[in-house]
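# Sequence and predicted structure, then a few things I'm wondering about:
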Amino acid sequence: MHPSQDNTGTERAATSGEPMKHHQVAVIRRLPHPGRGFTQGLSTDGTNVWESTGLYGHSTLRRYRLGATEPDWIGPLDPTYFGEGICRIGTHLWQLTWREHRALRWSVSNHTLVDTVPLDRDGWGICHTGTHVITSDGTSELILRDPHTLRPLRTLPVTYAGDPLPCLNDLEWAGGRIWANLYGTAYLVGINPHDGTTTDLVDARTLHTHEPANPETWMNGIAAHPTGGFLLTGKHWTRIYHIRLTPDHNRIHPRHYTDMSTLCLGSQLETHASTTSTEIGTL
């Protein structure tokens, strides 16, 4: 018996005992992606969007109103920094850098760089749970941190069907779950914050098909919208999509592969028909 199944064939969320939920995305709104940047992180309050863009010599933090066609402010990073994930905590915003092991703290109100602090790992994604900050570094481990200093507090190994789940990239917190882009794919996962088991798998490939065919245009950038659903975009994408999750009846079935690293970098996934998905209408 596969570790993600019970003896009736019902999928389980690895060891947590929760039924695994499989989702597709339904588009609520299609919005411009101002500047079409190399998106590494996204955050919104429902009216304004903050976006982190990457690439050495081109990394920025930028702000724009949701629905605008151009940013209303762009803050360039030092050319030695490669911008990564962002999250807002009160009046400040954290922005990670990739291999520089530095995190930048920005003032939201006046767009000034307030502080730079050391980081013990590569920076990929970051989110705020209300009590902790959580960061990713492209591996199967998430790090819970002090939200004010980013001091590491504990490591959360993430698993899918009992196996380590690599390629965790941009992060968001919504509905009591950590949501993560899987690097190099058009998939998201929902993660139990207590034991690291994968509870949700989201197939967003329908969004990617509307964007330019380019090796760099992977989906990246996820932000929970205050009215429900998520904002999703990608590197150099033409649009930001406000989406909600709906049941996926042609869901991916984990028993068809054993190495979840095959998810990364665009590998195709096998599908298996099912009708047991559950819609998350409140995220």
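Right, received. Where do you want to start? None of these values were measured; they are calculated from a predicted model. Numbering: from 1, shown residues only.

# From here on, just use CA atoms for contacts and neighbour counts.
Will do.

# So residue 18 versus residue 197, what's the distance?
Here residue 18 is placed at a distance of 9 Å from residue 197 (C-alpha to C-alpha, to the nearest Å).

# Compare these two and say which is more crowded by neighbours.
More crowded of residue 18 and residue 197, by other C-alpha atoms under 10 Å: residue 197, with 28 against 16.

# tell me the contacts of the residue nearest to that one when sequence neighbours are not counted?
Distance criterion C-alpha to C-alpha, 6 or more residues apart in numbering; nearest residue to residue 197, sequence neighbours excluded, is residue 159 at 5.0 Å. Listed by C-alpha atoms under 8 Å, 6 or more residues apart in numbering, the contact set of residue 159 reads 14, 140, 165, 196, 197, 198.

# and the comparison structure, right after this:
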Amino acid sequence: MRKLIFTPLLAIALCGCSNTPASSVDTGPQRLRPEIVRVLPHDVTAFTEGLEFAGNTLFEGTGLERKSVVQAGPAGEAPTVKAALSPEIFGEGITVLGPKLWQLTWRNGYAIERDAATLAELRRVPYQGEGWGLCHQRDRLVMSNGSDTLTFRDPVTFAVTGTVRVGHTQLNELECVGDDVYINVWQTDRILRFNLPSARVTGEIDASGLLTAGERTAADVLNGIAAVPGSDRFVLTGKLWPKMFEVRFVPNP
């Protein structure tokens, strides 16, 4: 009878095990959901395109021609400053860098630089293609245009400095937090957490169920992500939503 010689390699083959540490196995993006901390009122006429905190002030940019505005004030309260856009402009994403605010336009072909305190328009800078979402990461702007690619731009000149592919299309509203970008996927209740250094989606957030069935009938899609400074919380809202939700992102079983 032929004898079976038991070697370490044969043992691995028979048991189906390996020397690969469990921590190195790629389990895919972390599955998360929003845990509601508190509910705040939201202007039901606001077609939200951009949402961002600067200190305790919540800035919001809205869309639609003849209805686009940019406004700012304490979260959940009436804005203390507001600027209407020209009737032909469809406003899009916004981001605040110190004394300046950048605001995208959808198909008008330029970004608007504003004074962050007064929201007065300072200048317009042209760019190619559509503008959707905008945030800033240290010394650069991060912009979406509805494709699967994020574009990096110089915060002063607005010139393109690089790109990165995310692997998902319909990338819309953006929120930069450290090395991560939180991305609202248009026409869905899904938010991606995309890590810029690794160019990988590290989290997927299911934000469905925030509104009741009745509230959803008059509302449009989820679109609005603002990180609350100095905390682990975010404020979420959507186009024509009656509410904003302060949330934490927790594991979704």
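Nice, I can see it. Since we're looking at a predicted model, the values are computed, not measured.

# TM-score of the superposition?
The TM-score (TM-score structural alignment, normalised by the length of structure 2) is 0.85; 233 aligned residues with a C-alpha RMSD of 2.3 Å.

# Let's have the contacts of residue 159 of structure 1 in TSV, adding secondary structure and distance to residue 55 of structure 1.
As requested, these are exported to TSV (DSSP: H, G, I helix; E, B strand; the rest coil; distance: C-alpha to C-alpha, whole Å):
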residue	secondary structure	distance to residue 55 of structure 1
14	coil	36
140	coil	23
165	coil	26
196	coil	30
197	strand	32
198	strand	30
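
# quick check, nearest of those to residue 75 of structure 1?
residue 140 (31.2 Å; C-alpha to C-alpha).

# Just tell me what that closest one corresponds to in structure 2.
Superposed on structure 2 with TM-score structural alignment, residue 140 of structure 1 falls opposite residue 148.

# wait, isn't that match in contact with residue 166?
Yes - Residue 148 of structure 2 is in contact with residue 166 according to C-alpha atoms under 8 Å; the separation is 5.6 Å.

# Now check structure 1 for the residue matching residue 15 of structure 2.
Aligned partner of residue 15 of structure 2 by TM-score structural alignment: none.

# err, residue 172 of structure 2, not the other one
Under the alignment defined by TM-score structural alignment, residue 172 of structure 2 corresponds to residue 169 in structure 1.

# Next up, the contacts around its match.
Neighbours of residue 169 of structure 1 in contact, by C-alpha under 8 Å, 6+ apart: 124, 125, 136, 137, 138, 180, 181, 182, 183, 220.

# Tabulate those residues (CSV), appending neighbour count and secondary structure.
Output for these, formatted as CSV (neighbours: other C-alpha atoms under 10 Å; DSSP: H, G, I helix; E, B strand; the rest coil):
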residue, neighbour count, secondary structure
124, 27, coil
125, 32, coil
136, 24, strand
137, 21, coil
138, 19, coil
180, 27, strand
181, 25, strand
182, 26, strand
183, 23, coil
220, 30, strand
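
# how near is residue 118 of structure 1 to residue 144 of structure 1?
Counting by C-alpha to C-alpha - residue 118 of structure 1 and residue 144 of structure 1 are separated by 15 Å.

# Equivalent analysis for residue 85 of structure 1, please.
Per C-alpha to C-alpha, residue 85 of structure 1 is found 15 Å from residue 144 of structure 1.

# Tell me which of the two has more neighbours.
Remark: of residue 85 of structure 1 and residue 144, residue 85 carries more neighbours, 33 against 24, as counted by other C-alpha under 10 Å.

# Mind telling me what that one corresponds to in structure 2?
Residue 85 of structure 1 maps onto residue 93 in structure 2, by TM-score structural alignment.

# hang on, isn't that match packed against residue 131?
Yes - Residue 93 of structure 2 lies in contact with residue 131 (C-alpha under 8 Å); the separation is 7.4 Å.

# Just to be sure, residue 194 of structure 2 is in a strand?
Yes - Residue 194 of structure 2 sits within a strand when classified using DSSP: H, G, I helix; E, B strand; the rest coil.

# how far away is the residue mapped onto it from structure 1 from residue 95 of structure 1?
Using TM-score structural alignment, the equivalent of residue 194 of structure 2 in structure 1 is residue 191. Distance, residue 191 of structure 1 to residue 95 of structure 1, using C-alpha to C-alpha: 22 Å.

# hmm, back to that, before we move on, what SS does the match of residue 85 of structure 1 have?
Strictly by three-state DSSP, residue 93 of structure 2 counts as strand.

# The strand or helix carrying residue 173 of structure 2 vs structure 1, average offset?
Assigned by DSSP states H and E, residue 173 of structure 2 belongs to strand 171-177. Following superposition, strand 171-177 of structure 2 is found to deviate from structure 1 by 0.6 Å on average (mean C-alpha distance after the TM-score superposition for structure 1).
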